[in-house]
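>>> here you go, sequence then predicted model.
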Amino acid sequence: MDTPSLAIVVPCYNEEEMLPTSLPALLAVLNQLQALNKISPESKLYLIDDGSQDNTWEQIEQACEEYRGQVVGLKLSRNRGHQYALLAGLENCCEDITVSIDADLQDDPSNIEKMVDEYHQGSDVVYGVRAARDTDTFFKRATAEGYYSLMRRMGVDLVFNHADFRLMSRRALDAMLEYRESQLFLRGIVREVGFPSSTVEYNRQIRIAGESKYPLRKMLSLAWSGISSFSTAPLRAITVLGIVASGLSMLMIVWVLSVRLFGDSAIPGWASILTPLLFIGSVQLLSLGVIGEYLAKLYNEIKQRPRYHISEKRGE
């Protein structure tokens, strides 16, 4: 087997405090793997600036000049979010294998060598899986594990305790890029590819500089993207609710008519107003889930708006 080229793809958002640490650490991994002849000298480090508001892009430009031919910088025209920045890097690299990792290096880059070894043993996708969540707060650990369990109950195939630290071969990456999802949830899309895969366990590190770029609001948004993109369970729940509500409405209609026809306590006009109101409401609830599910599928099929724009590219 020929020695493959490796692309390490790193989305960056306001990482001016972290880049002076992460850049040399990732370059050291590249150089070490090249020295061991596990990857070719054509391997590169891709740094994607996701519309940062600090000096992140200036540092990336400097790195491209200092390590010309080894570091490539991409700058998005505006902030599009972690998943889109990662996608931009994956779509613009041309190496044989890619490894995606966050700039905070909480996913220990020393495990990239283990991933490359798994690739040489036949794996097209290698998932970085956290061995434990000891560094998380109780709230984050409980919500994260609960979310993975919920997704599995909904029939979504996810790797437990895996985020976006992974290796992909060229054929697996090309297959993944054929998906044109309007709401990106890459860890779910990768599982849909279906090529041979394996896992590498690691202990998550503590961020040594900067701040987390995934507050609760963004975590909830990503979680909802995964649910809405890969499961119809919420829409089916609405359909079931519509059926139940329709049944109750029909019983109410029978009760209203019985009061009107067989009793003398009904106010004039009450039955003629309430009966069509209940009937229309039951039809609306019943059709809401069915129509919503159809429109959601149609929306994902026809929506092809640009997912990001690159304003600058350096290092090539």
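On my side now, so go ahead.
>>> switch to C-alpha atoms for all contacts and neighbour counts from now on
Will do.
>>> show me what contacts the most centrally placed residue in the chain?
Most central in the chain under CA atoms, centre = their mean is F185, positioned 2.6 Å from the mean C-alpha point. The contact partners of F185, by CA atoms under 8 Å, 6 or more residues apart in numbering, come to Q83, L222, S225, G226, S229.
>>> rerun that using 10 Å as the cut-off
By CA atoms under 10 Å, 6 or more residues apart in numbering, the contact set of F185 is Q83, Y84, D164, L222, A223, W224, S225, G226, I227, S228, S229, F230.
>>> show the buried residues in these.
Those of the contacts of F185 that meet the buried threshold are Q83, Y84, D164, L222, A223, S225, G226, I227, S228, S229, F230, by 16 or more other CA atoms under 10 Å.
>>> mind checking the SS state of the nearest residue to the last one once chain neighbours are set aside?
It refers to F230. Sequence neighbours aside, V156 is the residue nearest to F230 in space, at 6.2 Å (criterion: CA to CA, 6 or more residues apart in numbering). Taken by DSSP: H, G, I helix; E, B strand; the rest coil, the conformation at V156 corresponds to coil.
>>> now the strands for the stretch 201-316 of the chain?
Assignment of strands within the stretch 201-316 of the chain using DSSP state E, counting those that start in this stretch yields the ranges 310-314.
>>> would you indicate which residues of the longest helix belonging to the chain are buried?
In the chain, with assignment by DSSP state H, the single longest helix is helix 270-302. Within helix 270-302, the residues scored as buried using 16+ other CA under 10 Å are A271, T275, L278, S282, L285, L286, L288, G289, V290, G292, E293.
>>> and which of those residues is nearest V10?
When those are compared for distance to V10, the smallest value, 35.4 Å, is given by E293; criterion: CA to CA.
>>> next, count neighbours for the residue lying closest to the closest one once chain neighbours are set aside.
Of all residues beyond its chain neighbours, the one nearest E293 is L235 (5.8 Å), with distances taken as CA to CA, 6+ apart. Counted with other CA atoms under 10 Å, residues neighbouring L235 total 19.
>>> here comes the other one, which I'd like you to weigh against the first:
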Amino acid sequence: MHKVVSIIVPVYNEQYNIKPMYERVSAVFEKLSNYTFELIYVDNCSTDATVDEISKIIEFDENVKAITMSRNFGSSQPSNIAGLNNAAGDAVVIIDGDIQDPPEMIEQFIKKWEEGYEVVYGVRKKRKGSLARRIGYKAFYRLFKKMSYIDIPLDAGDFGLIDRRVAEEIKQLNENEMFFRGLRAWVGFKQIGIEYTRDDRQHGNTSIPFLANLKWAKMGIFNFSYKPLEWISTTAFFLTLISLAGIIYYVLLHFLKPDTPYGFSTIIVLILFLGAAQLLALGIIGEYVARIFNEVKKRPRYIIREVISQKDKTTDGQQD
């Protein structure tokens, strides 16, 4: 009996990458005689012809289906979870729709899965693209690993394979802000990484600008690290020591050298410094409070407008 591998592809304005992705995934499974695949495109409310391109493929291949969102839900994370909740395979692969991660790696993922690994992820040994982007991603992954309260693999994105059991565990995590690569590490199980070179985008333009990348990085850090709160406590402790030393110094100076002039500029500098430290502390606390606010509202992480396939069609308002 053939095993099924579900390929989840989150897309947004990727009309020129839909067919190449399908062709490359199909070529991989032509070599894997014991496996079949289902290809799930999850469209985050594209404004181009992305859905039309997917529909053309669905017409002649029943292994392909599309999930369209009711609106744009921001990052690819809600799309990942929507795909996961609709995947039926014995294993699930998540790969970005821009084809910067090579679909040909899926064959290597499956081999490791056959060896008993329940999570197989890609490690970006080298990535193409602009120097600033490469440096930024390298810096983030190292900062994230250092700050996180769990062991996060370096240079590992969402691209990878997870066993059905792992998929079911992740589906049970009812978090509003889903940071998939962090949750994949958190659930544990037997994991291994495979190094590869991440290509530059061949078609279209990136839908993730610099500020969106910063927001995404901040989400990962605040969801998997208590370090910023610990820094507030540490900073407060040292500021208290410095303040205490300053008080003792000025008291002694008053008795030992009563004629010593006192500087107005020093007072201004201290007020500005302490005010900035307090605002920074409030900003960090605010990040955690905002995430608590999002979680307690219990709004769905996404709303599906339509599921398009040869086998079934679900419309209007499926939520999670």
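Nice, thanks for sending it over. This is a predicted model, so every value here is computed, not measured.
>>> quick one, what contacts the residue nearest to E293 of structure 1?
Contacts for L235 of structure 1 (CA under 10 Å, 6+ apart) come out as S228, L241, L288, G289, V290, I291, G292, E293, Y294, A296.
>>> could the residues you listed be laid out in a markdown table, adding distance to S43 of structure 1?
As requested, the contacts of L235 of structure 1 are exported to a markdown table (distance: CA to CA, whole Å):
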| residue | distance to S43 of structure 1 |
| --- | --- |
| S228 | 36 |
| L241 | 54 |
| L288 | 51 |
| G289 | 49 |
| V290 | 49 |
| I291 | 49 |
| G292 | 46 |
| E293 | 44 |
| Y294 | 44 |
| A296 | 40 |
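>>> what's the burial count for K125 of structure 2?
One way to gauge burial is a neighbour count; for K125 of structure 2, by other CA under 10 Å, it gives 13.
>>> wait, G129 of structure 2
Summarising burial for G129 of structure 2: neighbours were counted as other CA under 10 Å, giving 11.
>>> any idea how far it lies from V307 of structure 2?
34 Å (CA to CA, to the nearest Å).
>>> structure 2: which residue goes with the residue nearest to E293 of structure 1?
Taking TM-score structural alignment for the superposition, L235 of structure 1 sits opposite L229 in structure 2.
>>> with I8 of structure 1 instead?
In structure 2, the residue paired with I8 of structure 1 is I7, using TM-score structural alignment.
>>> A87 of structure 2 reaches N63, doesn't it?
No - A87 of structure 2 sits out of contact with N63 when judged by CA atoms under 10 Å, with a separation of 11.6 Å.
>>> compare the two (neighbour count), which wins?
Just comparing A87 of structure 2 and N63: by other CA under 10 Å the higher neighbour count belongs to A87, 22 against 16.
>>> before we move on, which element is the match of I8 of structure 1 in?
Using DSSP states H and E, I7 of structure 2 sits within strand 3-11.
>>> rewinding a little: the match of I8 of structure 1 reaches V28, doesn't it?
No - between I7 of structure 2 and V28 there is no contact, the gap being 11.7 Å when judged by CA under 10 Å.
>>> between the two, which one's more packed in?
Neighbour comparison, I7 of structure 2 and V28: the larger count goes to I7, with 26 against 15 (by other CA under 10 Å).
>>> all the helices of structure 2, residue numbers only.
Taking DSSP H to define them, one finds helices in structure 2 at 18-30, 50-60, 77-85, 105-114, 131-147, 164-171, 180-187, 210-223, 227-256, 264-297.
>>> which residue range of structure 1 does the third one align onto?
Yep, that's helix 77-85 of structure 2 we're talking about. Helix 77-85 of structure 2 maps onto residues 83-91 of structure 1, going by TM-score structural alignment.
>>> quick one: buried residues of that stretch?
Buried residues in stretch 83-91 of structure 1, counted by 16+ other CA under 10 Å: Q83, Y84, A85, L86, L87, A88, G89, L90.
>>> before we move on, what about stretch 202-214 of structure 1?
Within stretch 202-214 of structure 1, the residues that qualify as buried are Y202, N203, R204, counting by 16+ other CA under 10 Å.
>>> circling back to that earlier point, show me how far the longest helix of structure 1 is from its chain's centre.
Computed by CA atoms, centre = their mean, to the nearest Å, the separation of helix 270-302 of structure 1 from the middle of its chain amounts to 31 Å.
>>> likewise stretch 250-260 of structure 1?
Relative to where its chain is centred, stretch 250-260 of structure 1 has its mean C-alpha point 49 Å off (CA atoms, centre = their mean).
>>> hang on, the earlier thing: ok, so of the buried residues of stretch 83-91 of structure 1, who is nearest V254 of structure 1?
When these are compared for distance to V254 of structure 1 (CA to CA), Q83 comes out closest, at 52.6 Å.
>>> dump the residue contacts of the nearest residue to the closest one once chain neighbours are set aside.
Across the structure, with CA to CA, 6+ apart as the measure, the residue nearest Q83 of structure 1 apart from its sequence neighbours is L184 (6.3 Å). Taking CA under 10 Å, 6+ apart as the contact definition, L184 of structure 1 lies against G81, H82, Q83, Y84, L87, L222, S225, G226, S229, R307.
>>> okay if I get those residues as a markdown table plus distance to M250 of structure 1?
Putting the contacts of L184 of structure 1 into a markdown table (distance: CA to CA, whole Å) gives the following:
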| residue | distance to M250 of structure 1 |
| --- | --- |
| G81 | 47 |
| H82 | 48 |
| Q83 | 47 |
| Y84 | 48 |
| L87 | 50 |
| L222 | 39 |
| S225 | 36 |
| G226 | 36 |
| S229 | 34 |
| R307 | 46 |
